[in-house]
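Sequence and computational prediction follow.
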Amino acid sequence: MNLLRNAVAYAENEDGWAQLSVVGSRIGNQASLDARNYGYPRLVDLLAAIDLFEMKRVNNHPQIRHKRRVAIAGG
């Protein structure tokens, strides 16, 4: 999970979104992670299944960012 988080953080732009191709390249440079070893045909499918990230497509190119956590006030 740290590898995925760090790769997204490395590739993110000022809005927090990262191009999946850059994230995949970063992961490939750091380790030999293969989504198929986790039961997913592609990295995009693996990341979509993890509840830590949100995804969108821009011109049919997937982008990913860390999900924003909403703090609950009061108690």
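Okay, I see it. Numbering: from 1, shown residues only.

Please count neighbours and contacts with C-alpha atoms only from this point.
Fine.

and E54, which of the three is it?
Following DSSP: H, G, I helix; E, B strand; the rest coil, E54 is assigned to strand.

Could you count how many residues lie near it?
For E54, the neighbour count with other CA atoms under 10 Å is 16.

if I look at it, how far off is V22?
Applying CA to CA, to the nearest Å, the value for E54 to V22 is 16 Å.

A18 contacts H66, correct?
No: contact status for A18 versus H66: not in contact, 9.5 Å apart, counting by CA atoms under 8 Å.

one more structure, for comparison:
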Amino acid sequence: MLRERERRGVAPTGPRAGGTTTARALQPAASDDPNERIRQLEARVAELEASERKLATERDILRKAAKYFAGETNW
């Protein structure tokens, strides 16, 4: 994953302390070329959209599991 980010020109986020990252760590590496900056930002947007899809899928699975187990209890 780190190599993929380096290939795209996105700065590595580094180790996470408590599962959070700073806003500065999430920004692409600085570039003087506007086209390069756009390419970096588009790559970051694609990465965030993929992460959003994964989280939405995980959320839906958890909701279905909670519904299943709530219906299975005999309290």
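Arrived safely. Since the model is a prediction, treat every value here as computed from it, not as a measurement.

Just give the TM-score of the two.
Aligned and superposed, the two chains score 0.29 in TM-score terms (TM-score structural alignment, normalised by the length of structure 1); 44 aligned residues with a CA RMSD of 4.2 Å.

thinking again about what came up before, more neighbours: which of A18 and H66 of structure 1?
Set A18 of structure 1 next to H66 and count neighbours by other CA under 10 Å: A18 wins out with 22 against 17.

which residues does that one contact?
Going by CA atoms under 8 Å, 6 or more residues apart in numbering, A18 of structure 1 touches V8, A9, A11, E12, Q63, I64, R65.

tell me which element V45 of structure 2 falls in.
Taking DSSP states H and E as the criterion, V45 of structure 2 maps to helix 34-72.

buried sites along that helix?
R37, Q40, L41, A43, R44 (16 or more other CA atoms under 10 Å).

Let me know the closest of those residues to L55 of structure 2.
Closest to L55 of structure 2 out of the buried residues of helix 34-72 of structure 2 is R44 (16.4 Å), distances taken as CA to CA.

How much space separates A46 of structure 2 from I38 of structure 2?
Noted for A46 of structure 2: a distance of 12 Å to I38 of structure 2, by CA to CA.

Run a quick neighbour tally on the residue lying closest to V22 of structure 1 once chain neighbours are set aside.
Distances taken as CA to CA, 6 or more residues apart in numbering put A11 closest to V22 of structure 1, at 6.1 Å, once the chain neighbours are dropped. Per other CA under 10 Å, the neighbour tally for A11 of structure 1 reads 20.

Tell me who's in contact with A11 of structure 1.
When contacts are counted by CA under 8 Å, 6+ apart, A11 of structure 1 is found next to W17, A18, Q19, V22, V23, R26.
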